[in-house]
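Asks: have a look; sequence and predicted model below, questions after that.
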Amino acid sequence: MVDQPHFDVSAAVVRQLGEELVSDEVTAIVELVKNAYDADATYANVAVNTKDFLPAATTKYPNARGFVTIEDDGFGMNEGEIKSGWLMISLSTKRQMKSNGGKTPKGRTPLGDKGLGRLSTQKLGENLEMVTRKDGSGGSSRVSFSWASFTDNRKLSDVPVSIETKTEPERAKGTLLAISGLRNPNVWEGSAADQLVTDLSQIISPFPEARPFLVTLKINGRPIDLGQVSQRVRSAAVGRFFFKFLEGQLTIDGEIRLAKLLGNDPDAFSALISRDHGRAFFDYLLKKPLPVSLHYPDDKVRFATFSYSVALSSLGDVDTIASANGDDRRVTADPGPFSGEIDEFLLRHDPTTVKLAGLTNANEVQKIVKRQAGIKVFRDGFGIRPYGINGQDWLRLGAGWTSAGSYYGLRPQNVLGFVLISEENNSNLKEKTDREGFVSNPWSQNFQRLVMQIPKTVSDLYETIRRTFNEYRREIADKARPLGPTEKTVADASSVAERLASYTERAISLSGGAVSARERIQKVTDRIHKTPILSSAAERELSDLLTEANAALESSTALFSEMEEYAVQARALADIVGSLAPRLDVMSDQLNDFTELAGLGLVAETLSHEVQNQTDRLMQQASGAIKKGQTARPQNRDLVQFGQEVTSTVSALRRLVGHLGPSLRYQRDKIEVIEISSLLKELKEHFKTRWEGDDFSCSLRLTGSNFDIETNRGRMLQVLDNLLLNSEYWLKETAKRDPNFRPEIVVEYEPYRLHVSDNGPGVEKSVEEALFEPFVTLKSKQQGRGLGLFINAQIMESIGGQITLLPDRNADGRRFIFEVDLASVGRG
């Protein structure tokens, strides 16, 4: 029979594949422990020995120094399953089971499906021996081979493998892997071993609710504590946040301890929070529009509890997939249900934290938080790299904390947390072959978008609490002592301080004289008591001393009287400073918020000026090129066409900059009479050009009765710009899901108000009450900071107007009409 041409594979390919798929020893160990989980084991015992050899009677490789053993009590394999399955690279019965929705007898959905887990063993050592017995089988099987046999000059089918079956079982049901000839024994010793154990303790879940079975580790005979984060330690958190995502809805339930409000001002905390456990401030906070539903727990430990809910479809920047119905509509890619918890800690030996946790000292909390810091993702109890491992900040908490106004925000080194997913419910969250993160697809993108919404919600609430507390302090201080003009107050405080310093020095000098006089008076008094009949000399001495004492006391009395007057001034100074401090805090907040915007304004002014100059030059040169092309013989049509295209592009650029111009500093104080229909037509032309360049089709309909206003043109354009840009964003999000959607924005106008609405999703209920507060948005951090509507409210207030969200609701039950009240600037 003639051999048919066919592919074959060198044995070295398998070895190379294993080296590329398994990055380190931790990944190798975890992959092998996962196999035990998939085999319904109740435990996996891992033992490492870097110095000794396997007993000669139990191994084919007695001279291979160092070994790793992994033992479990899973359902094991028989010889037939070894030959038809385990020895077939990339063949996986688990893959078929998962595709059919099958589960193991214990109800587990297998974690492995690539048939490559056994390749992990080569990362650990040169030789592999496996002893396994299937539950109910009479005997056990031993498989042995060496990875050194996988060479370039040998076919995969020619690699020698030994299989021995013994009728007398060597073990109970389950599997024992023995990997000998350690490749890198140094990683199991010294500081390298400490890091490896730290990594392993994070990937094998330290949270009891996320650990599905027991995993133990010994290194050179010494049991290693893989660590658990107990409820006792987690109870020391100043903030605890529990979340779940189910049926398209993300819900968050949180609690904030009083200790969170301590900040860097323990005096303010003592005066304003401790005395009534924060109740007065909580009531003050409730007067503010809040992004969450807040409750007072009244238990003297917690400041507040809150709840929050938002639909995935309501968030910005979510990915979509084709509808299963076969039509053109697209639906939100649902990553499947998940749940989790984030705990935030204070790590500065705070006695309040220690007391709340019931710990003897803060070192226990610090040690565990430092070791386990980060928010990790666990699939059926096994961590997925790199999410949160060794503090990896996949949720970008550090970026948010270092920005302005985020003192209270979550910090990556101060949080412990986990997100629990499963193979059964989150099968679309696929891990990369090298086990280093999720494959990028619509489901994984939306999963990250959802989880990022959790710390964002917490940080937004913290920021609201911080700002409101500064206002609360200011109001309390103002009630105690109203604050006059700032310059006069500061000057008064400086004068009082200088006078106090002067009199303090005099008091110290006189105090020394008074002490000396009292000592001498005491000596004479003692002598008088001992000698009742005084000599004339004693009388003279006493007279001198009394005169000296009287003078000193008289000076002291006058000084102390004067000092009492200034003590009153000192108290006034304390009141003044107490009143100034919170006001300055509020001013600092405002400066931080708008420093970046001011910088952008300066850049915009410079850009506007330079663009005008450069476009003038371009227009001149383009006109010259057109004339040259037209007069050339034969006519240079390419040059003419190019010149015309340049002219058209420059004209569009100048229109865009011209639209920006009125908002810049040199124009913003100019008051003029503006015809509202003319302003809106100008706005419509600007957005028409913008959308044409962005390939976005949207109808902007203007309707109403014309009227005039008298105000600054740039400010009005900024208000309307922000509203239309907001509509544009959410209309684009809707268009992603429905190709038949026809975006429309409607601006209705009549004396003296504007109504701006669109046919998009409307305003999500969870944010409608706090919509005009700073940093309130459901857009991603990359797309918006939540300042547009806040700025609109500030601009309208500055001209005596108002912007509101009307109570009318669209078909989805959401408010969707913005009203701009222009009565204060109406003319006529």
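Replies: That came in fine, so what should we check first? Numbering: from 1, shown residues only.
Asks: CA atoms for contacts and neighbours, from now on please.
Replies: Noted.
Asks: for whichever strand or helix holds Gln522, packing partners?
Replies: Per DSSP states H and E: Gln522 is located in helix 486-530. Packing partners of helix 486-530 (3 or more Cα pairs under 8 Å, 6 or more residues apart in numbering; DSSP states H and E): helix 536-631.
Asks: could you check the angle helix 536-631 makes with the helix or strand just after the helix it packs on?
Replies: Using DSSP H and E, the next helix or strand after helix 536-631 towards the C-terminus is helix 637-660. Here helix 637-660 runs at an angle of 150 degrees relative to helix 536-631 (axes from the mean of the first three to the mean of the last three Cα atoms, to 10 degrees).
Asks: contacts for helix 637-660, please.
Replies: 608, 611-612, 615, 618-619, 622-623, 625-627, 629-630, 686, 689, 714 (Cα atoms under 8 Å, 6 or more residues apart in numbering).
Asks: in that helix, what's buried?
Replies: Within helix 637-660, the residues scored as buried using 16 or more other Cα atoms under 10 Å are 639-640, 643-644, 646-647, 650, 653-654, 656-657, 659-660.
Asks: got another one to weigh against that:
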Amino acid sequence: MAKPKYHFDITPHIIKQLGEQLVPDDVTALLELIKNSYDADASYVSIEINTIGEYTNERLFYPNQNGYILIEDDGFGMDQKTIIKSWLLISYSNKRSLNGPKEKTPQGRTPLGEKGLGRLSTQRLAEICEIFSNKVGKKGTHIAFNWKDFEKEESLSAVKVKYETYSSKKANGTTLLLTNLNNIEVWQGKNLERFKGQILQVISPYKENRPFEVYLKVNSQPIELDKFNEGLSDLAISKFTFSIKDNILTLKGNTRLTKFQGNDPLASEAFHNFVEFDNGRKLFKYLKSKISDIKRSDDPYFMSFERTFEIDKDVKLEIYNGERAKPGEFNGIINEFSYKEEQLRNENSINNIFGKYENYKDFAQAQIGIKIYRNGFAVLPYGIDESNKDWLGLSSSQTKTSFYDLRPDNVIGYVAIDEGKNFELKDKTDRSGLISNPYSRNFFTLLHFVKDQINLYQRSIRRNYNNFLNEYKTENNGIKTVNQALNELKVTKSKSDEVKQEFNDAVSNVEKAIIESGMIVKSVKNNPMYSTDLEKETVEKVNTLLNKLKVIQFTLQKLEQVISKTEKLNEVIDILEPKIQILEDQLINFSELASLGLTAESVSHEFTSIADRLAERATFYVSKLQQNKLNDADIYVFIEYINTTVTGLKIQLRHLDPALKYNREKKSLLNLTSFFEEENDYYINRFKKQHIELKIIFEDTFSITINRGKLVQIIDNLLNNSEYWLLERTKNEKDFKPTINIKIASPWIYISDNGYGISPAIENQLFEPFVTTKPKGEGRGLGLFIIQQLLDASGCTLALEPIRNEHKRKYIFAINLSNIIVR
């Protein structure tokens, strides 16, 4: 008796289930088949979907079927051996790579397929699959099978596959014919319109980002993939491009003048009065003085900028296997659109391209979202479905303080990645996003960095635009400050009181003159026989004068109403004056309290570290006590440790105490040498654990009058900044020895470190609020702004010295204390 042959097998039904899990919908299925044409080095792929017709151009194994999908390309094709190995051996893929980038095709493309399961997409679309394919100089191979057979047979090898060879008229290529469509309703009526929108989402509508031509026809109706053309792109109110190459992130932007036009009538009026009348000439001059890297741009844009960042120095990336997990080179575009008709009223292209404004708006809103395209094909679901339109988190910054940031409903764009250059960015098995790994996480970190830098630019130009309006208005008015405006009100009230009696006398005199003149005119006119010619001539002149007096009287009556209003100015002044004073005090308190918060944050971190170490020691000695191993020496050591810990806590509290409210208002005479010697214990203790060396150089000591807590906060915020970036460099460079330098040279305090320095891209906006290159959650961009506010309250300044380090970056902060120095 022959021994039974034991072996694994699989039922065909499992293959159908696998296909349903891996290919969630018809659009994804079609996309996978288009990718196969790309992988075959095709210069084009043609797709025809016909829901009612019958395909008759070829000899078929399964003729007379209802409806078909025809996918045809001019790729390198398949021979009999390739079809058996690539199509009929489930899950085999010659595109697979265990480590590193995949092997390229003969034309240099990196295959997009990953799992070798794209063929299962055909069962999502139709019952019957027929393939016609041939390589150059070889006969063609025609195979066909019915997916229904996978439900009938018991083993996979029993599924019937029909085949034959044929002489092809094409030099090379593949034709895939799918008949007996599963979901005809997907390609009809409203569903067809939905499909058009979906296919435009998953195949890049940007020619520069699409690697080969895709022709699509549904029931004889072509679908134009290029409909999203340059015309729509040129209507963007702001346009940003970015690229990452050779450790450099380059960000470029263009902004239309109408970007500054506000929503409400007053803002629009200000824009027309102070900006539009000279095409923004004065505005640009002002902005250029504040943001030095902006330039005038070509029409239709008003201004542009270009900024570069060194990724190793400016962006915090995750470390993997001892080095930064860099995702590879990529680039992208983010266009910001406006739906305010007034901002686009001069755009002829709206009528030329879309017919009318409503059509432009509908089409633009249908394309909303930032997509990720891998070699021209969308990586789902980013920017595609509603739940993932805002995967970049644009809505999270929509607050009252950042209204001018990018908003998810106004942005259209893409990120272009490449299978070869970004091979570590891998799709999930079900094509529902990128697999989370250090490379993909750093990829998203870089994109969030780009978004943050765009938002910083948007806020900066808007904030400076508002400042421009304020300065321009006050320059014309001669009033520069709120206090000047209040004083002007007081002067107006005083002047009005002075002239009030004179005005009343004038009103009374005009009234008398009118009465007397009227009597003269009436007397002569009533007695014409007794009036001389001279009197009659005089009466005519008096009558003319009388009419002018009546006009003056009418004007005086109006002025009387105005003067009566000025009597209430005292009430207005009494209300405004204390409120203005309160607001100014609150601004000072805000700066002080915010700075205190940053100082307390660092101190609380120290408290936590001290508490953790004390708890660790206590646990150790409790364990020894429980094991009856605790001796007198242990108790002595523990007590000494507690004493040391208490001393450390006192140092922390002594450092924080001057900044508390009951001490914050006290000013004292401080010798800077004594001040830094007293604070030295705190700083040494703090930086010792981070292996940061602190050097204090007393080149020329001097004394100042200032609140001690305020000075502590100023120094702390600068040192916090240095500490953060020094630790970031330490993570990347094992042999790096971080150092902070403080130099005292009357009337200056210079603070610097040997980190990378300030990124040139933000050095001109460094002291504006919310400007930072730190990741979200690790930096607010308020530290330097708060320091400036604290110094400004004392008539002092903070500046970034022009000297650059070996990285060609500014790195020295200079505090000018000349206004509070004691001679």
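Replies: Cool, the structure landed. Since the structure is predicted, the reported quantities are computational estimates derived from the model, not experimental observations.
Asks: on that earlier part again, between the contacts of helix 637-660 of the first structure, which sits nearest Asp283 of the first structure?
Replies: Gly714 (39.2 Å; Cα to Cα).
Asks: report the inter-axis angle for the helix holding Gln522 of the first structure versus helix 536-631.
Replies: Using the same axes, to 10 degrees: helix 486-530 of the first structure against helix 536-631 is 160 degrees.
Asks: so Gly140 of the second structure sits right up against Ile131, yeah?
Replies: No - in this structure, Gly140 of the second structure is not within contact of Ile131 by Cα atoms under 8 Å, at 9.9 Å.
Asks: which one of the two has more residues nearby?
Replies: With neighbours defined as other Cα atoms under 10 Å, Gly140 of the second structure and Ile131 compare such that Gly140 has more, 26 against 22.
Asks: burial check on the spatially closest residue to that one that is not a sequence neighbour, number of neighbours?
Replies: In space, and not counting its chain neighbours, Gly140 of the second structure is closest to Asn134: 4.2 Å by Cα to Cα, 6 or more residues apart in numbering. Using other Cα under 10 Å, Asn134 of the second structure has 28 neighbouring residues.
Asks: residues in contact with Asn134 of the second structure?
Replies: 76-79, 140-141, 168, 171-174.
Asks: Throw the residues you listed into CSV and include distance to Pro63 of the second structure, thanks.
Replies: Shown next, in CSV, are the contacts of Asn134 of the second structure (distance: Cα to Cα, whole Å):
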residue, distance to Pro63 of the second structure
Phe76, 27
Gly77, 24
Met78, 23
Asp79, 23
Gly140, 19
Thr141, 18
Ser168, 19
Ala171, 25
Asn172, 24
Gly173, 22
Thr174, 19
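Asks: pick the one among these closest to Glu733 of the second structure.
Replies: Out of the contacts of Asn134 of the second structure, the member with the shortest distance to Glu733 of the second structure (by Cα to Cα) is Phe76, at 48.2 Å.
Asks: give the helix, strand or coil label for Met97 of the first structure.
Replies: Per DSSP: H, G, I helix; E, B strand; the rest coil, the secondary structure class of Met97 of the first structure is helix.
Asks: excluding chain neighbours, what is closest to it?
Replies: Lys103 is the one closest to Met97 of the first structure (Cα to Cα, 6+ apart), at 7.0 Å.
Asks: so the one you found, which of the three states?
Replies: Lys103 of the first structure ends up coil, using three-state DSSP.
Asks: contacts only, for it.
Replies: Lys103 of the first structure neighbours (Cα under 8 Å, 6+ apart): 97, 109-110.
Asks: could I get the contacting residues of Lys213 of the second structure?
Replies: Careful, residue 213 of the second structure is Glu; it's not Lys. 43-45.
Asks: weed out the non-buried ones from the contacts of Lys103 of the first structure.
Replies: Buried, going by 16+ other Cα under 10 Å: 109-110, out of the contacts of Lys103 of the first structure.
Asks: between the contacts of Lys103 of the first structure, which is closest to Asp721 of the first structure?
Replies: Thr109 (51.9 Å).
Asks: on the three-state scheme, that closest one is what?
Replies: coil.
Asks: how close does the residue nearest to Asp38 of the first structure when sequence neighbours are not counted get to Ser90 of the first structure?
Replies: Closest residue in space to Asp38 of the first structure, ignoring its immediate chain neighbours: Pro110 at 5.0 Å, by Cα to Cα, 6+ apart. Computed as Cα to Cα, to the nearest Å, the Pro110 of the first structure to Ser90 of the first structure distance reads 15 Å.
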